[in-house]
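Sequence and predicted model, in that order:
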Amino acid sequence: MYETILYEVSEGVAIVTLNRPDKFNAFTEVMHKEIIAALKQAQKDDAVRCILLTGAGRAFNAGQDLSEVSGGDVDFGGFLRERYNPMILQMHKTEKPIVAAVNGVAAGAGMSVALACDIRLASEKASFVNAFVGIGLVPDSGGCYFLPRIVGIGKALELAMTGEKVSAQEALGIGLVNQVYPAESFMEDALAYARKLAALPTRAIGLIKRAMYKGLEMGLEETLAYEAYAQEAAGSTADHKEGVAAFMEKRAPRFTGR
């Protein structure tokens, strides 16, 4: 189905692999469209309860393929509005957990896309580079939104202004990633993590995702009101009833994502 990505579903996890390893999985117009299509496909598929985003070969993603923007004036604003912004917004509104399995370097927009995922797992060989400043540009693809919210404004400004590479262990220390795994077992470990999420109550996780992100932009009173709305929705799910029954019967719950 796809030209620049791979898509497969395994044990409740949709594995989306950026598949231009010879170009370090750099973004092209086709890849943007295919990622959006894959996210929509995963969202509609009841068999998918978690999305794992990773890269083929040695890199996660090296940012924009510069061969598409060289040799003339570029409408950078239009470029972002047409290509990157719809992709980031689709990630944000997909109500299933999206896990970035950062297997190698994540640079420029590749780092921003990792930040836009809900959870980030890193190989010990992974690294993050906010590369925009090195070519006189500003972090985009949500980089100015997610980075300060994840690591704090001071560290975010340092990373954006200096463009210095961050190792996997440093990324773990500043809260940029959630877990670091050995390189030799990285995909096995990342898949195991994603499968744990896939076994949880999917609709509740979607509501958690929506409420948490909305809470970043709202005051306390608005957040409390939205929590009440989300709890009403969660309380009507089959998984809530199963969770209560399992607790009362002192057994492990068997969530179905409904």
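That came through fine.

Going by C-alpha atoms from here, please, whenever you check contacts or count neighbours.
OK.

Identify each buried residue in stretch 19-36, please.
Residues 19-21, 24-28, 31-36 are the ones in stretch 19-36 that count as buried (16 or more other C-alpha atoms under 10 Å).

this is the comparison structure:
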Amino acid sequence: MSVEDLQTNLEQSVLTLTLHRPDQLNAFSGEMIEELTKSVKEAETNEDVRVIVITGAGRSFSAGGDVKTMGESEPQDIYAHIGRLNDCISAIKNSPKPVIAAVHGFAAGAGFNLALACDLIVAAEDSKFALSFSKVGLISDGGGSYFLPRLIGPHLAKQFFFSGQSIPAKRLYELGVVNELYPANELQDKTMAMAVDLANGPSVAYGMMKKLVDHAMTASLDEILEQERITQTMMVTTEDHKEGVAAFKEKRAPQFKGK
């Protein structure tokens, strides 16, 4: 893989993973996807990493699949390629670390779905999203058929899938898909500030919250109540909990260590 396909940077416990094929609007290559998956999985056990940010170099977050190469692959190659993409999406969802997508320019096709797999999406005010699969006679891959209906309901999701038209970030912010909107020239700094704030928080609790909220989308109330009961019993033994209680009693800011 070219070292340019994915760039990594670790600063203040925030691992920034930058999709780096700017001349192709960061369209996915097999190598890029594999390296992104590897980086996310390695971060799971790296105590120096407490938050992950995924962003794109150049003019856009990601154009998703590389349209220029479509029509040149055999069905078995597509099956293998989407398998690699599925591994990446699963790695992001299963990571115990909070994952933020920072979107500017365009997030199209599987690029949009990659952002949906993250825990939070922040976007530039002038950015646009598109589920452009129908424009080339394809269905959504990368988990879009799973994520989007759960966020906005099936009817509106179908409209976006059928039309393939671009959706302004403001619309998705109003629908609750995008968490925060920032001026384009402030996106990087605002994202980093959010990530650092999370990195200074109770990482173990965040990981458990992520699991419970994601599972709640398909679980019954009784199942979640019991999982909360079991998990909370574990949480009270963590150093972060003890530090939080001590800081509250001493009227100071807690110094969480993610343990």
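It's in. The model shown is predicted, which means the values in this text are computed figures rather than measured ones.

Which single one of the buried residues of stretch 19-36 of structure 1 is nearest to Ala59 of structure 1?
Phe24 (5.2 Å; C-alpha to C-alpha).

about what we covered before: want to throw the buried residues of stretch 19-36 of structure 1 into JSON lines with secondary structure and distance to Phe146 of structure 1?
Output for those, formatted as JSON lines (DSSP: H, G, I helix; E, B strand; the rest coil; distance: C-alpha to C-alpha, whole Å):
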{"residue": "Asn19", "secondary structure": "coil", "distance to Phe146 of structure 1": "25"}
{"residue": "Arg20", "secondary structure": "coil", "distance to Phe146 of structure 1": "25"}
{"residue": "Pro21", "secondary structure": "helix", "distance to Phe146 of structure 1": "26"}
{"residue": "Phe24", "secondary structure": "coil", "distance to Phe146 of structure 1": "23"}
{"residue": "Asn25", "secondary structure": "coil", "distance to Phe146 of structure 1": "22"}
{"residue": "Ala26", "secondary structure": "coil", "distance to Phe146 of structure 1": "21"}
{"residue": "Phe27", "secondary structure": "strand", "distance to Phe146 of structure 1": "19"}
{"residue": "Thr28", "secondary structure": "coil", "distance to Phe146 of structure 1": "22"}
{"residue": "Met31", "secondary structure": "helix", "distance to Phe146 of structure 1": "22"}
{"residue": "His32", "secondary structure": "helix", "distance to Phe146 of structure 1": "19"}
{"residue": "Lys33", "secondary structure": "helix", "distance to Phe146 of structure 1": "22"}
{"residue": "Glu34", "secondary structure": "helix", "distance to Phe146 of structure 1": "23"}
{"residue": "Ile35", "secondary structure": "helix", "distance to Phe146 of structure 1": "19"}
{"residue": "Ile36", "secondary structure": "helix", "distance to Phe146 of structure 1": "19"}
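
now those residues as JSON lines including distance to Arg258 of structure 1?
Output for these, formatted as JSON lines (distance: C-alpha to C-alpha, whole Å):
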{"residue": "Asn19", "distance to Arg258 of structure 1": "32"}
{"residue": "Arg20", "distance to Arg258 of structure 1": "36"}
{"residue": "Pro21", "distance to Arg258 of structure 1": "37"}
{"residue": "Phe24", "distance to Arg258 of structure 1": "38"}
{"residue": "Asn25", "distance to Arg258 of structure 1": "35"}
{"residue": "Ala26", "distance to Arg258 of structure 1": "36"}
{"residue": "Phe27", "distance to Arg258 of structure 1": "35"}
{"residue": "Thr28", "distance to Arg258 of structure 1": "36"}
{"residue": "Met31", "distance to Arg258 of structure 1": "31"}
{"residue": "His32", "distance to Arg258 of structure 1": "30"}
{"residue": "Lys33", "distance to Arg258 of structure 1": "29"}
{"residue": "Glu34", "distance to Arg258 of structure 1": "27"}
{"residue": "Ile35", "distance to Arg258 of structure 1": "25"}
{"residue": "Ile36", "distance to Arg258 of structure 1": "24"}
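
With that, I have no additional questions.
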